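J.: Below are the sequence and a predicted model for it; my questions follow.
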Amino acid sequence: MTRAANELKRVVVLQGGISAEREVSFLSGRGVVEALRSKGLEVETWDPACDAVGFLEEGRFDAAFIALHGKLGEDGSVQGLLNCLGIPYTGPGVTASAVAMDKELTKTLWRAAGLPVPEGERVVAGASDEELARLIARYGASGLVVKPDHDGSSIGVTKLQKDDVTVESLRAALDAAQRGGADTALVEEYVHGREFTIALIGGKALPVIEIIAPEGSYDFQNKYYTDVVRYECPAALDEAPAKHLAAICEKAFAVLGCRGWSRVDALQRPDGSFVLLEINTAPGMTPHSLVPMAARAVDLDYASLCMKLLGLAETD
């Protein structure tokens, strides 16, 4: 059940958490707190890493804004808790959040729905040299991308150029992706092309953003702590491909049963076709973040965006 944003008085912003994206979450949370307070709301914060659940139970909150990223924040865990407490929250519900957090499962569902995704597969820790050689032969013609199965913000991602792909380099990339105890990682074809991201609010796409990073390195550092990346919003795409990209992202959102808001990352191959990489169900809200950028392109400022997202809050 949702309530109009202008009916909300007391809200809680969930930030911090236990994932590798903890510090990014604080950056997002800080911005959201300031924005909501500027709109006259009474705002508290809650960090699942150190704050008691009783604070949420006793807080009499009208809604929760989830500014958590990664494990416990985007995987359906905190969504389930808020469902139990009857507190409406931003973003997708339990099932959609859990599915979206699993990159390979997301790709499987998108592929079944006819949506384009990169070729690749899940790899377990400790794979043999023979298995790694098979992966190289199957997917490595243009290089490989190795990434954690459940992390975001480009943490643990390695891009191997075609000439750098060996069993040894692939194993090192898998070790980096599985750092922290993960027992699986993804190995995918390296799609060389233009990089885009598409914010969705209420299932509808905002203007497409093109990400232009130095040497294609849109990594954690460049995402949050430098100004070397250029963004074009709206992207310099002709009308037809821009509409097509928006449409497949809206379908991707619907296929997973998402609600509220999300952001889909995509690449364009040299032949002009698109592939969808992943969906973020609690996107960043930092000064460098992309959903606020797309919102500005439709004259929606940061504080108004936060209020709009809060107005979409609901429970399962």
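T.: Received, thanks.
J.: can we go C-alpha only for contacts and neighbour counts from here?
T.: Fine.
J.: What ranges does this structure have for its helices?
T.: With DSSP state H as the criterion, the chain has helices at 22-38, 53-58, 77-85, 94-101, 103-112, 129-139, 167-177, 220-224, 239-255, 290-296, 302-311.
J.: For the first one, list every residue counted as buried.
T.: Of the residues in helix 22-38, those scored as buried under the neighbour-count criterion (16 or more other C-alpha atoms under 10 Å) are 22-33, 35-36.
J.: Kindly report the same for the third one.
T.: Residues of helix 77-85 classed as buried under the neighbour-count rule (16+ other C-alpha under 10 Å) are 77-80, 82-83.
J.: Now do that helix: which elements does it pack against?
T.: Applying 3 or more C-alpha pairs under 8 Å, 6 or more residues apart in numbering; DSSP states H and E, one finds that helix 77-85 contacts helix 94-101.
J.: what residues does the helix it packs on touch?
T.: For helix 94-101, contacts defined as C-alpha atoms under 8 Å, 6 or more residues apart in numbering pick out 70, 74-77, 79-80, 105-106, 149-151, 256-258, 278-281, 316.
J.: And the most far-flung residue of the chain relative to its centre, how far from D102?
T.: Note on the chain: the largest C-alpha distance from the chain mean falls to E130, namely 32.9 Å (C-alpha atoms, centre = their mean). Plainly put, E130 is 26 Å away from D102 if you go by C-alpha to C-alpha, to the nearest Å.
J.: Next one for the comparison:
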Amino acid sequence: MKTEAPEQLGKVGVLYGGKSAERDVSLVSGKAVCEALASRGVDAHLFDTGVRSPAELQKENFDRVFIALHGRYGEDGCMQGMLEEMRIPYTGSGVMASAIAMDKIMTKRLWLAQGLPTPRYRVLDADTDFDAVVSYLGLPLIVKPAHEGSTLGLTKVTDAAQMADAYAQAAKYDRSVLAEEFISGMELTCTVLELDGKAEALPLIRIVAPGANYDYHNKYFSDETQYLCPCGLDEKIERQIQQYALQSYKALGCRGWGRIDVILRNGDNAPFLLELNSSPGMTGHSLVPMAARQAGLGYEDLCLTLLRSATLDHREHEGN
């Protein structure tokens, strides 16, 4: 880990807001990150990519940026590619890893190729034989957009007659839609954070949502959702899930940090990887700061650690 003093990190932009369906959450994340960095003496400035142009971003002459954007245009490789072109180091994963992690279908393909456990799935379009999908995956099943987060556009299908409506709901958000096998079990999440140049899995968090429904409201705004850290699992099972999380993070080529959502199946305690968030939330309800606290890293130090890790995919070649 780099050890620059806060004042040596230069002029820092905290990119937040953006244009995705997760804009409201990003606004909260970005403000919290900027305040935390400023409290430690960093010359930090908010920059809303949803209302300000790339030209304005370049004129700010930021020495590095902290990406507190969630969803499209911020977490999917688009912003990372632009920052590469501008030669502005940024936090989190690079262009390709960000794009893959944002695409649930490509993520599954890579994980399966690496032998990692993830629920079975089928890609859907308007001409799909929905009855055949139900026959293959069973009921209930999950239908969701391939490129959205925060459970947006997601439907739990309990009857085959719901498939067309579930597809239509997901298709409002994305041209790519998938149906996924529903795994009944314990909801967990594992943060991976790079410390001293090495990716480490932080303590697991168990999520207990009202009515076992971890939807957009219960994720970001409800005070009834419980987050248990320590999670209470047997140490051997927790270590196994942490190892899977690290493998899934490395399989996609991620860097800096990430958060992997997991289901531990009822009955046999088999873990299944659901998705990887390459730019996780940093709000008061967010899970990465919670796991970091359990590992002995406070919110301000977490933000500084991530900021110090800012880099580029491609460095300038000598003599070019």
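T.: Structure received. No experiment lies behind these values; they were computed from the predicted model shown.
J.: Could I get the TM-score for this pair?
T.: Here the TM-score for the pair of chains, by TM-score structural alignment, normalised by the length of the first structure, is 0.94; 307 aligned residues with a C-alpha RMSD of 1.4 Å.
J.: that older thread, now render the buried residues of helix 77-85 of the first structure as CSV, adding distance to V13 of the first structure.
T.: CSV is the format used below for the buried residues of helix 77-85 of the first structure (distance: C-alpha to C-alpha, whole Å):
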residue, distance to V13 of the first structure
S77, 16
V78, 12
Q79, 13
G80, 16
L82, 12
N83, 16
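J.: Flag every buried residue along stretch 49-61 of the second structure.
T.: Residues of stretch 49-61 of the second structure classed as buried: 49-50, 57 (neighbour count, 16+ other C-alpha under 10 Å).
J.: from these, which single one is nearest D301 of the second structure?
T.: T49 (25.0 Å; C-alpha to C-alpha).
J.: sorry, back to before: redo the helices of the first structure as JSON lines? Include distance to L14 of the first structure.
T.: Shown next, in JSON lines, are these (distance: least, C-alpha to C-alpha, whole Å):
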{"stretch": "helix 22-38", "distance to L14 of the first structure": "7"}
{"stretch": "helix 53-58", "distance to L14 of the first structure": "10"}
{"stretch": "helix 77-85", "distance to L14 of the first structure": "9"}
{"stretch": "helix 94-101", "distance to L14 of the first structure": "16"}
{"stretch": "helix 103-112", "distance to L14 of the first structure": "23"}
{"stretch": "helix 129-139", "distance to L14 of the first structure": "39"}
{"stretch": "helix 167-177", "distance to L14 of the first structure": "26"}
{"stretch": "helix 220-224", "distance to L14 of the first structure": "20"}
{"stretch": "helix 239-255", "distance to L14 of the first structure": "23"}
{"stretch": "helix 290-296", "distance to L14 of the first structure": "18"}
{"stretch": "helix 302-311", "distance to L14 of the first structure": "13"}
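J.: Among these, which comes closest to Y190 of the first structure?
T.: Across the helices of the first structure, Y190 of the first structure has its closest neighbour in helix 129-139 (8.1 Å, C-alpha to C-alpha).
J.: Tell me the residues of the first structure aligned with stretch 209-221 of the second structure.
T.: Per the alignment by TM-score structural alignment, stretch 209-221 of the second structure matches residues 213-225 in the first structure.
J.: which parts of the matching stretch are buried?
T.: For stretch 213-225 of the first structure, the neighbour count (16+ other C-alpha under 10 Å) marks 213, 218, 220, 222-224 as buried.
J.: Mind checking the helices of the first structure for the one nearest to A5 of the first structure?
T.: Closest of the helices of the first structure to A5 of the first structure is helix 302-311, at 4.2 Å (criterion: C-alpha to C-alpha).
J.: how far apart are that closest one and its match in the second structure?
T.: Compared with the second structure after the fit, helix 302-311 of the first structure shows a mean deviation of 0.7 Å (mean C-alpha distance after the TM-score superposition for the first structure).
J.: in terms of contact count, name the helices or strands touching that helix.
T.: Packed against helix 302-311 of the first structure by the contact rule (3+ C-alpha pairs under 8 Å, 6+ apart) you find helix 22-38, strand 63-66, helix 290-296.
J.: Tell me which residue is most central in the second structure.
T.: Central residue of the second structure (C-alpha atoms, centre = their mean): N277, 1.4 Å from the mean position.
J.: Quick check: the gap between R40 of the second structure and T311 of the second structure.
T.: Relative to T311 of the second structure, R40 of the second structure is positioned 21 Å away (criterion: C-alpha to C-alpha).
J.: Show me the strands in the stretch 151-300 of the second structure, by range?
T.: 155-157, 177-181, 185-195, 198-201, 205-208, 226-228, 257-265, 271-277 (DSSP state E, counting those that start in this stretch).
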